[in-house]
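S.K.: based on what follows, work out the 3D shape:
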Amino acid sequence: MDINYAKFLPLSEATFYVLAALREPLHGYALMQKVEAMSEGNVVIGPGTLYGAFAALEKQGLIEKLSEVERRKTYGLTDKGQLVLAEQVRRLAVMVRNGQFALSHLNAGEAA
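M.R.: Model (predicted):
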């Protein structure tokens, strides 16, 4: 699958966690709880934000509605969503490596 990542990346922190949480199908409330737990409380998504994100991500083809039972909609990650998430993780890994390098050189300079 050929994807133009530029139109999807970088992901916002909330979108990143939504996609990461959807490695297993989840409904809205479970996803809100999972995002908060995965982010160690750094990202808290309310219902309005979440359902807006669901609509946008579904329109972009990154997630899909898998089922709907009594207003409880379960979503999952599409192949395209998985590729976009993987590219974001690759980009973040580069940032982390460079940040660690910069900090290690700052700390080495302070010790001198």
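S.K.: contacts, neighbours, all on C-alpha from now
M.R.: OK.
S.K.: now the strands for the protein?
M.R.: Secondary structure of the chain (DSSP state E): strands at 26-27, 63-69, 72-77.
S.K.: so which residues make contact with the first one?
M.R.: It refers to strand 26-27. Residues from elsewhere that reach strand 26-27, judged by CA atoms under 8 Å, 6 or more residues apart in numbering: 72-76.
S.K.: look up the closest residue to the residue nearest the centre of the chain, ignoring the ones flanking it.
M.R.: Taking CA atoms, centre = their mean, the centroid of the chain lies closest to F16, which sits 1.4 Å from it. Counting by CA to CA, 6 or more residues apart in numbering, F16 lies nearest to L85, which is 7.0 Å off, once chain neighbours are set aside.
S.K.: and that neighbour, what does it touch?
M.R.: Contacts of L85 by CA under 8 Å, 6+ apart are 16, 19-20.
S.K.: here is a second sequence; please produce its structure as well for comparison:
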Amino acid sequence: MPKSENSPMSEAMYYVLLSLANPLHGYAVMDAVKKVSNGRINMGPGTLYGILKRLLKENLINLEEVDGTRKVYHINAVGHEALNKEFERLSTLVHDGKSYLGEGRSND
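M.R.: From the prediction side, this is the model:
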């Protein structure tokens, strides 16, 4: 079982997995992350390739094909499962925060 299923993902890792719903090469992943995060995350190649290496090692993505010097990556079923678990974890955090801030702090 991948480590990322047992512990929270970094924000960058989460967005890389989201961006790999469609097969992309490395530099296209950087553009997709920037787009899906509404410009909040602008990662460099070192960060991206470190994350891709970790995602491959944890079997969350596949190397689909090599087109010349470009490697194309795609999320796999294990990655989808880990991404869904992280989404649920984040949703729970937001729900708990809304409950606390909406109810528990209104009289402060």
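S.K.: any chance you could compute the TM-score here?
M.R.: Overlay of the two chains. TM-score (TM-score structural alignment, normalised by the length of structure 2): 0.90; 105 aligned residues with a CA RMSD of 1.3 Å.
S.K.: sorry, back to before: in structure 2, which of the contacts of L85 of structure 1 remain in contact?
M.R.: Of the contacts of L85 of structure 1, the ones still in contact in structure 2 (both residues aligned by TM-score structural alignment, their matches' CA atoms under 8 Å) are 16, 19-20.
S.K.: now render these as CSV, adding distance to A108 of structure 1.
M.R.: As requested, these are exported to CSV (distance: CA to CA, whole Å):
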residue, distance to A108 of structure 1
F16, 33
L19, 37
A20, 35
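S.K.: what about the residue mapped onto G46 of structure 1 from structure 2, distance to D67 of structure 2?
M.R.: Aligning on TM-score structural alignment places G46 of structure 1 opposite G44 in structure 2. Note on G44 of structure 2: its distance to D67 of structure 2, by CA to CA, to the nearest Å, is 22 Å.
S.K.: please apply the same query to N6 of structure 2.
M.R.: For N6 of structure 2, the distance to D67 of structure 2 - CA to CA - is 34 Å.
S.K.: run a quick neighbour tally on the counterpart of L20 of structure 2 in structure 1.
M.R.: Matched across to structure 1, L20 of structure 2 falls on L22, judged by TM-score structural alignment. By other CA atoms under 10 Å, 21 other residues sit near L22 of structure 1.
S.K.: which ones are touching L22 of structure 1?
M.R.: Neighbouring residues of L22 of structure 1 by CA under 8 Å, 6+ apart: 31, 75-77.
S.K.: redo that, cut-off 6 Å
M.R.: Neighbouring residues of L22 of structure 1 by CA atoms under 6 Å, 6 or more residues apart in numbering: 76-77.
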